[in-house]
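*Asks:* Sequence first, then the predicted structure, then my questions.
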Amino acid sequence: MKNEQKVVAGIKIPDSAMAKAATELVRDTETDLLFHHSSRVFLFGALTGERKQLKYDAELLYIGAMFHDMGIMDQYASDHDRFEVDGANAARDFLSAYDVSERGVDDVWDSIALHTTPGIPQHKRPTVALVTAGVEMDVLGIAYDEFTDAQRHEVCSCHPRGLKFKHGIVSSFCLGTIRKPETTFGNVKADVLSYMDPTYKRENFVDMILNSKWES
């Protein structure tokens, strides 16, 4: 008898060969905290798409959500790029083994690379907008009251936050940036290092302008 597709809070979890391979890879690579966080990002993103009546590709949304923090892990971390870009590159490499359009790959790449850049993703195509919507809900509680109690309960019952998720996710973000603090310039992860690393010195955009080699 064929197994029925898993449904959480009314959202079907993609179960194609590509989705299953992504789940296995992320499960084997990330910490439990990040795996469950990424799973919730997909579910909250998909629920946002349903509420806003957006036409989105559930598989691409799933890949974007599952890979969005892969750049934090040592296996995928580069020496100099932002961890968001590292995760986006990991997803692009993964998708190269599957029949995904160039536009689809670009949307997944953007969804990961832009998920910590407020003010832009919501103006992009649904895959990009909904990954960020899922991240913002799970990490920041943005639009919290636009989800029902039942939806939040079912999502978190299937993929638990745990008692110390807030501190755990901040620590995870720190691990993804502390060895390359220059990558936090101009994005929200500067706040993470300011909180976690007493040696961190935030770069100042105005200082960079005034101290450049231009005479005036």
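*Replies:* Looks like it came in fine.

*Asks:* rest of the way, CA atoms for contacts and neighbours
*Replies:* OK.

*Asks:* ok, the nearest residue to Ala77 once chain neighbours are set aside - contacts?
*Replies:* Nearest non-adjacent residue to Ala77, counting by CA to CA, 6 or more residues apart in numbering: Gly71, 5.1 Å away. Contact analysis of Gly71 by CA atoms under 8 Å, 6 or more residues apart in numbering lists Ala77, Phe83, Glu84, Val85, Asp86, Gly87, Ala88, Ala90, Gly176.

*Asks:* Please report how far the fourth one lies from Tyr76.
*Replies:* Here the distance between Val85 and Tyr76 works out to 10 Å (CA to CA, to the nearest Å).

*Asks:* Helices of this structure, residue ranges please.
*Replies:* For the chain, applying DSSP state H gives helices covering 17-29, 32-51, 58-67, 83-95, 102-113, 126-135, 149-158, 165-175, 189-196, 205-210.

*Asks:* want to throw those helices into a markdown table with distance to Pro181?
*Replies:* Shown next, in a markdown table, are the helices of the chain (distance: least, CA to CA, whole Å):
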| stretch | distance to Pro181 |
| --- | --- |
| helix 17-29 | 23 |
| helix 32-51 | 21 |
| helix 58-67 | 21 |
| helix 83-95 | 11 |
| helix 102-113 | 17 |
| helix 126-135 | 22 |
| helix 149-158 | 32 |
| helix 165-175 | 9 |
| helix 189-196 | 8 |
| helix 205-210 | 15 |
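
*Asks:* right, and Met66 touches Glu24 too?
*Replies:* No: using CA atoms under 8 Å, Met66 is not in contact with Glu24; the gap is 10.3 Å.

*Asks:* Put this next to the first one:
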Amino acid sequence: MSDALPLRILAGATIPDTPLVAAAIDYARKYSNNPTYNNVLRSLLLGFIIADKVLPDRDREVHAVAAILHDLGFPIGHPPDSPLLSKDKRFEVDGANAAREFLKREADSAAWDKHRVQLVWDAIALHTIGSVVFEKEPECQACSFGIWADFQGPDRVAGGLLTWDEYNAVVKEYPRLGLMKDLKEQMCTLCVTKPDTTYDNTGDRYVKDYSRKGKLTQDLLETCNLDDIQPK
């Protein structure tokens, strides 16, 4: 299916040029501030540059949609009472759920079966958990290749799969716009607005009175020892 997709070249990356991909870009623009919007497009382009070298047989439209929509759960950039943001879910899950609903509305149901939709959901929900996502399907791996490369730079991409020339061409097209400062603000906002969802969040360093106590897997294990409960 992916082999027949119309393509275009942008900043050195060859990406799908389908109505669904265009709609995803418009949707990301609607719910993203400028740093986040540029981040998702850089993640798209960098992911395609890297994955085309090592995962050529992946579903490229799945990869593209997941990369474009992966940060829909970031709170800054949304209007008040945004329908995409929950009060009780991690931002990655909010983003994955929003992408799934987007696909239900916008995608051709004959072409987008449950498996393809699930791949998008998994790629987004797991994109911050490297020990899991890089063991998943090629589409999920490819999506995170680009996301991680945008934050870490070419020197940390294994195997020399991203050169500085390739990276700089993408950044020239979509500048960083203070990405790390914006990420800090996004994470701190999550710590303030829904602290119970902030597993693995770094905001505890910056938000007054925020505590990670009770929000770690270790806390769950220590407070729920079923070995001490006798069967009834």
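*Replies:* All right, it came through fine. Just so you know, these numbers come straight off a predicted model, no measurement behind them.

*Asks:* hang on, the earlier thing: same list as before, the contacts of Gly71 of the first structure that is, but in a markdown table and with neighbour count included.
*Replies:* Below are these laid out as a markdown table (neighbours: other CA atoms under 10 Å):
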| residue | neighbour count |
| --- | --- |
| Ala77 | 20 |
| Phe83 | 28 |
| Glu84 | 27 |
| Val85 | 21 |
| Asp86 | 27 |
| Gly87 | 27 |
| Ala88 | 29 |
| Ala90 | 19 |
| Gly176 | 22 |
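
*Asks:* Now do the contacts for the counterpart of Cys143 of the second structure in the first structure.
*Replies:* Alignment note (TM-score structural alignment): Cys143 of the second structure maps to Val131 of the first structure. Shown in contact with Val131 of the first structure (CA under 8 Å, 6+ apart): Val41, Phe42, Gly45, Leu61, Gly64, Ala65, Ser111, Ile112, His115.

*Asks:* do Phe173 of the first structure as well
*Replies:* Contacts of Phe173 of the first structure (CA under 8 Å, 6+ apart): Ile72, Lys189, Val192.

*Asks:* Residue in the first structure paired with Pro19 of the second structure?
*Replies:* So, by TM-score structural alignment, Pro19 of the second structure is matched to Ala17.

*Asks:* So what's the residue count around the aligned residue in the first structure for Lys181 of the second structure?
*Replies:* Matched across to the first structure, Lys181 of the second structure falls on His167, judged by TM-score structural alignment. Residues near His167 of the first structure, counting by other CA atoms under 10 Å, number 9.

*Asks:* Asn201 of the second structure now?
*Replies:* Neighbours of Asn201 of the second structure (other CA under 10 Å): 17.

*Asks:* Same check on the one 5 residues further on?
*Replies:* Counted with other CA under 10 Å, residues neighbouring Tyr206 of the second structure total 13.

*Asks:* and the match of Cys143 of the second structure, how far is that from Ala90 of the first structure?
*Replies:* 16 Å.

*Asks:* Was I right to think Thr23 of the first structure contacts Phe67?
*Replies:* No: the criterion here is CA under 8 Å, and Thr23 of the first structure misses it with Phe67 at 9.4 Å.

*Asks:* Compare neighbour counts for those two and give me the winner.
*Replies:* Neighbours were counted for Thr23 of the first structure and for Phe67 using other CA under 10 Å; Phe67 has more, 31 against 20.

*Asks:* Look up the closest residue to the residue nearest in space to the middle of the second structure, ignoring the ones flanking it.
*Replies:* Most central in the second structure under CA atoms, centre = their mean is His70, positioned 3.0 Å from the mean C-alpha point. Using CA to CA, 6+ apart and skipping residues adjacent in sequence, the residue nearest His70 of the second structure is Ile124, 5.0 Å away.

*Asks:* which residues touch Tyr27 of the second structure?
*Replies:* Here Tyr27 of the second structure is in contact with Leu69 (CA under 8 Å, 6+ apart).

*Asks:* Recalculate using a threshold of 10 Å.
*Replies:* Val21, Ile68, Leu69, Leu72, Ala99, Phe102 (CA atoms under 10 Å, 6 or more residues apart in numbering).

*Asks:* Kindly report the same for Arg27 of the first structure.
*Replies:* Counted by CA under 10 Å, 6+ apart, Arg27 of the first structure has contacts Ala21, Leu34, Phe35, His36, Met66.

*Asks:* From the residues you listed, pick the one nearest Ala143 of the first structure.
*Replies:* His36 (19.6 Å; CA to CA).

*Asks:* returning to what we had before: give the aligned equivalent of the residue nearest to Ala77 of the first structure in the second structure.
*Replies:* By TM-score structural alignment, Gly71 of the first structure lines up with Gly73.

*Asks:* In the second structure, what residue corresponds to Pro121 of the first structure?
*Replies:* In the second structure, Pro121 of the first structure lands on Val133 (TM-score structural alignment).
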